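Colleague: Show me how the following folds:
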Amino acid sequence: MTTTELFLAAMLIIFSLPWLVWRLFRTDSFAPLVVVQILCGVLLGPGVAGVAFPEAHAALFNPQVIAALNGIAWWGVMIFVFTAGLELDLKAAWLNRRETGITAACALLVPLLFGMAAAAFLLRSEGWIGAEGTPLQAVAGIAMAAAVTALPILILFMEKLEILRQPLGQRILRYASLDDIAIWGVLAIILVDTERMARQLAFLICFALAAFAIRRLVARIPQADRWHVALIWLIAIALAADWSGLHYMVGAFLAGAALDGHWFDSRRMEQFRATILFALMPVFFLSTGLRTSWEMGGVAVIGAAALLLFASVAGKLAGVHLAGRILGWARGEASFIGWLLQTKALIMIIFAQVLLDRQIISSAAFTALLLMAVGSTMLTIPAVRLLQRRAGVQADGTQP
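Modeller: Predicted coordinates:
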């Protein structure tokens, strides 16, 4: 078969297999399509399909096909992270800064401490740190991965629960948005390269000046031209960030955060995000699965994933309950919010892939984080539904 035929065969598997599993087994109540796509990516990786069918796997996912798939994955995830930055509503967070600041801080710092403890335990044995990483970088990266909230997936879940447009849903969005900024800020600090520090400083200065200029430009041009300019801006900043050593993902998020979401039609924005999830992100999930590794042994990787999952969930719930006590929330409200905020999925996987790209963590650590993200996301909807039934919490998160 030619490279084109192999590429199309890979694409056929990427788009058909997860959808068939999702539809035939009706997994949406505990594993939405995005989770099934991630799991299928892991199963199609070298650690599972590559072991079961080594010759067919090597032929189908040859270097040329992987290069083509990676190009699509890079572009898709760049746009996805850009839209996540674009949808941040910092004005709403500022208007409710005391409540938002306390909750966001507790929801980030407590699971961060839990994650640091888990990471420090894992790093007592070899094989979890990447070739270019230091123990401090690896601990900080793994701990931050445990503290992440997947903002785009959180939005999808709240739409499913019919609370996105309600006051509680908007509160949760504010908390997650503020933590989103902190997450990418910490990632930038982790990626600081002393050999490229001059480049990184130059990038940040130039970005600040360019952001001022692009904001003035986008606010004045017709609505029809804004998306074209925004994508050009995205590519330029991602390129500059990668050149500086901060990784193109950091640049993509900064490019989106520099613009105001209200400059773009909200309905078109939702359609655009849905299209990216539908048409491009499945390729990213497969390319992610192809980077998983079981060299540490299946038991060790799964055990690490379980430890990180406990640190992530317990830390997030403890942090949100602490915020609830400080702010005097009603009974059941902290648990409802905490389970939603512990959702990981896409953003954590993207975060972990950046750490893997920069060789701060190993492939085994990346696989454990990926499994933790899947487990965290699969727990969210069942836990919230159970909370609604047993604790008497309504769909909008309030008491009956």
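Colleague: switch to C-alpha atoms for all contacts and neighbour counts from now on
Modeller: Noted.
Colleague: what are the ranges of the helices in the stretch 151-300 of the chain?
Modeller: Listed in chain order, the helices of the stretch 151-300 of the chain (DSSP state H, counting those that start in this stretch) span 151-160, 167-190, 197-220, 223-244, 248-257, 266-279, 281-289, 298-327.
Colleague: Any chance of TSV for these, columns distance to residue 375 and mean neighbour count?
Modeller: Output for these, formatted as TSV (distance: least, CA to CA, whole Å; neighbours: other CA atoms under 10 Å):
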stretch	distance to residue 375	mean neighbour count
helix 151-160	14	19
helix 167-190	19	20
helix 197-220	35	15
helix 223-244	30	17
helix 248-257	24	26
helix 266-279	20	13
helix 281-289	15	25
helix 298-327	7	21
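Colleague: what's the closest of those helices to residue 54?
Modeller: Distance to residue 54, taken as CA to CA, is lowest for helix 281-289 among the helices of the stretch 151-300 of the chain, at 15.4 Å.
Colleague: Next, the second sequence, to be compared with the first:
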Amino acid sequence: MVTHFLFASALVLTVGHAAGWLARRLRQPYIVGQLAAGIALGPSLLGSAAPDVHALLFPEEIGASLRGLAQFALVVFLFAVGYELDLKVLGSRARTAVGVALTAFLVPMAVGSGCALLFREQLVALDMPRLTAGTVVFAGVALSITAVPVLTAIVRENGLAGTVPGVLAVSAAGLLDVIGWTVLSGTLLEHGDGQELPWQWRALLAAGFVALTLAAARPLLRRLLWRTRMEPMFRLSLLIGFAFVTASVTQYLGLHAICGALLAGVVCPREKGGTLDPDLLRPLQDISSLLLPFFFVVSGQAVALGAVNGTGWAAFAVVTVLAVVTKTGGGTVAARLGGLDRDDARTVGVLLSARGLTELIALDAGLRAGLLSAPLYTVLVLMALATTLLTQPLLILVRRGAGRAPLRPPPPAPHGSGGPPCATTSEGTTAAPGP
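Modeller: As a prediction, this is how the structure comes out:
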């Protein structure tokens, strides 16, 4: 099994990053290639074309090890996302960004939840046993998510980093993340681990744990790790350990590990003046970017294209159209009401339609919590892939239709990074954003 695991790991890393590189050459986000590679290595493609080869490369005995690496990469990635999250970037357009974020969340949320109630019979055909309040809310969340890392990369690659629509879209997406993860956390409370405790007790314990972490963790970490002039690698290991502890607590309480990882990143102390610590940020992004293909492969193992019937493909078409229309439409209208001209407002709306990795993380949590059936999970993963693929072409159409300057081609990746190009954060530090 050690031999199987090592060879499978080599295959996952090589194919995942090669596919990401190819996607970037085709002017698509890195995640698109990695997600496609994960699906290709799963039972739907490799398993159907060469079942014996798939069984040899990915025997069931190494499944737990692959899932462990996937969760490790996910926690480190979300810890870095929480550490980078800075709502001060809103600046003078805070009111507009809040309006865009709320609209771009509530409109898809209402449409998604309404469709779950309206098409309950069709959901039964996708192996959904019954509708609960959790599944209805989760359907809305699945349409409401925007992927900040993917959006940030698209903004930079298209020369929009210093423009009003670029800054507004990134700011609104950061707020959307906060709103989306909060609603998702509440949805997951009735599901997941810790089922020996009633959900009311878990909700109370979760609220107390979050409040205690927000109030006490940052000053305690600053006193222990910053003022002692600790060696950077030792400090990094302790902070990652802290992220895993908070992730394990929220996982037990039913909030999923992703919530604890984000919380740990948010409370992690920054440097003086609020700047990000490059000795902490760069290793976090390098580690997560290197290992994220394991998450895509584990997610791809649950994608079953053969199990999607005619109803499923019809649902995919409808969900994809609704996902694009509600996001772009809601974001455009809210940005227009916030004072942007028509073309900049459309740019904001299109940018907010990118879902990417954030959508996959939420769908994985929903599948493990029993809020999604396998066919519906497959439909929504394909929707995430399609909406991310459509973002760049739609952005080109909007900018060209407005008579704006041609979009710049993506810059080459920095030497030795092996991943996406660097992006400048709101604090001015340079960091690779990951897929």
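Colleague: Superpose the two chains and report the TM-score.
Modeller: For this chain pair, the superposition-based TM-score is 0.89 by TM-score structural alignment, normalised by the length of structure 1; 393 aligned residues with a CA RMSD of 2.6 Å.
Colleague: Could you dump the helices of the stretch 151-300 of structure 1 into a markdown table with distance to residue 6 of structure 1 added?
Modeller: Below are the helices of the stretch 151-300 of structure 1 laid out as a markdown table (distance: least, CA to CA, whole Å):
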| stretch | distance to residue 6 of structure 1 |
| --- | --- |
| helix 151-160 | 31 |
| helix 167-190 | 36 |
| helix 197-220 | 40 |
| helix 223-244 | 29 |
| helix 248-257 | 28 |
| helix 266-279 | 19 |
| helix 281-289 | 14 |
| helix 298-327 | 30 |
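Colleague: I'd like to know which of those lies nearest to residue 392 of structure 1.
Modeller: Using CA to CA, the nearest of the helices of the stretch 151-300 of structure 1 to residue 392 of structure 1 is helix 167-190, at 16.0 Å.
Colleague: what about the closest one, how far off from structure 2?
Modeller: With mean CA distance after the TM-score superposition for structure 1, helix 167-190 of structure 1 departs from structure 2 by a mean of 1.3 Å once superposed.
Colleague: distance between that helix and the chain's centre?
Modeller: The chain centre lies 11 Å from the centre of helix 167-190 of structure 1; the measure is CA atoms, centre = their mean, to the nearest Å.
Colleague: again, but for stretch 26-45 of structure 1
Modeller: Its chain's C-alpha centre and that of stretch 26-45 of structure 1 lie 15 Å apart, by CA atoms, centre = their mean.
Colleague: can you tell me which of the helices of the stretch 151-300 of structure 1 comes nearest to residue 389 of structure 1?
Modeller: Of all the helices of the stretch 151-300 of structure 1, the one in closest proximity to residue 389 of structure 1, counting by CA to CA, is helix 151-160 (16.4 Å).
Colleague: Could you give the residue range in structure 1 aligned to stretch 329-337 of structure 2?
Modeller: Counting by TM-score structural alignment, stretch 329-337 of structure 2 pairs with residues 318-326 of structure 1.
Colleague: Give me the contacts around the matching stretch.
Modeller: 102-103, 106-111, 330, 333-335, 337-338 (CA atoms under 8 Å, 6 or more residues apart in numbering).
Colleague: Any quick ChimeraX command for the buried ones out of those residues?
Modeller: Here is the ChimeraX command that selects the buried residues among the contacts of stretch 318-326 of structure 1 (16 or more other CA atoms under 10 Å):
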select :102,103,106,107,108,109,110,111,333,334,335,337,338
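Colleague: Nearest to residue 237 of structure 1, out of the contacts of stretch 318-326 of structure 1: which one, please.
Modeller: Distance to residue 237 of structure 1 across those (CA to CA) is lowest for residue 108, with 27.1 Å.
Colleague: Need the counterpart of residue 396 of structure 2 in structure 1.
Modeller: That one, residue 396 of structure 2, aligns with residue 385 by TM-score structural alignment.
Colleague: quick one: what helix or strand has that match in it?
Modeller: helix 363-390 (DSSP states H and E).
Colleague: For that helix, buried residues please.
Modeller: For helix 363-390 of structure 1, the neighbour count (16+ other CA under 10 Å) marks 363-381, 383-385, 387-388 as buried.
Colleague: Once you drop chain neighbours, what's closest to residue 131 of structure 1?
Modeller: residue 359 (5.6 Å; CA to CA, 6 or more residues apart in numbering).
Colleague: For the one you found, give me its contacts.
Modeller: Residue 359 of structure 1 sits in contact with 129-133, where contact means CA under 8 Å, 6+ apart.
Colleague: Distance check, the residue nearest the centre of structure 1 against residue 153 of structure 1.
Modeller: For structure 1, the residue nearest the mean C-alpha position is residue 347 (0.5 Å; CA atoms, centre = their mean). Using CA to CA, to the nearest Å, residue 347 of structure 1 is found at 9 Å from residue 153 of structure 1.
Colleague: Kindly report the same for residue 7 of structure 1.
Modeller: As defined by CA to CA, residue 7 of structure 1 lies at a distance of 28 Å from residue 153 of structure 1.
Colleague: try residue 159 of structure 1
Modeller: From residue 159 of structure 1 to residue 153 of structure 1 the distance is 10 Å (CA to CA).
Colleague: now the aligned partner of residue 374 of structure 2 in structure 1, nearest residue through space, not along the chain?
Modeller: Taking TM-score structural alignment, residue 374 of structure 2 has residue 363 as its aligned residue in structure 1. In space, and not counting its chain neighbours, residue 363 of structure 1 is closest to residue 293: 5.3 Å by CA to CA, 6+ apart.
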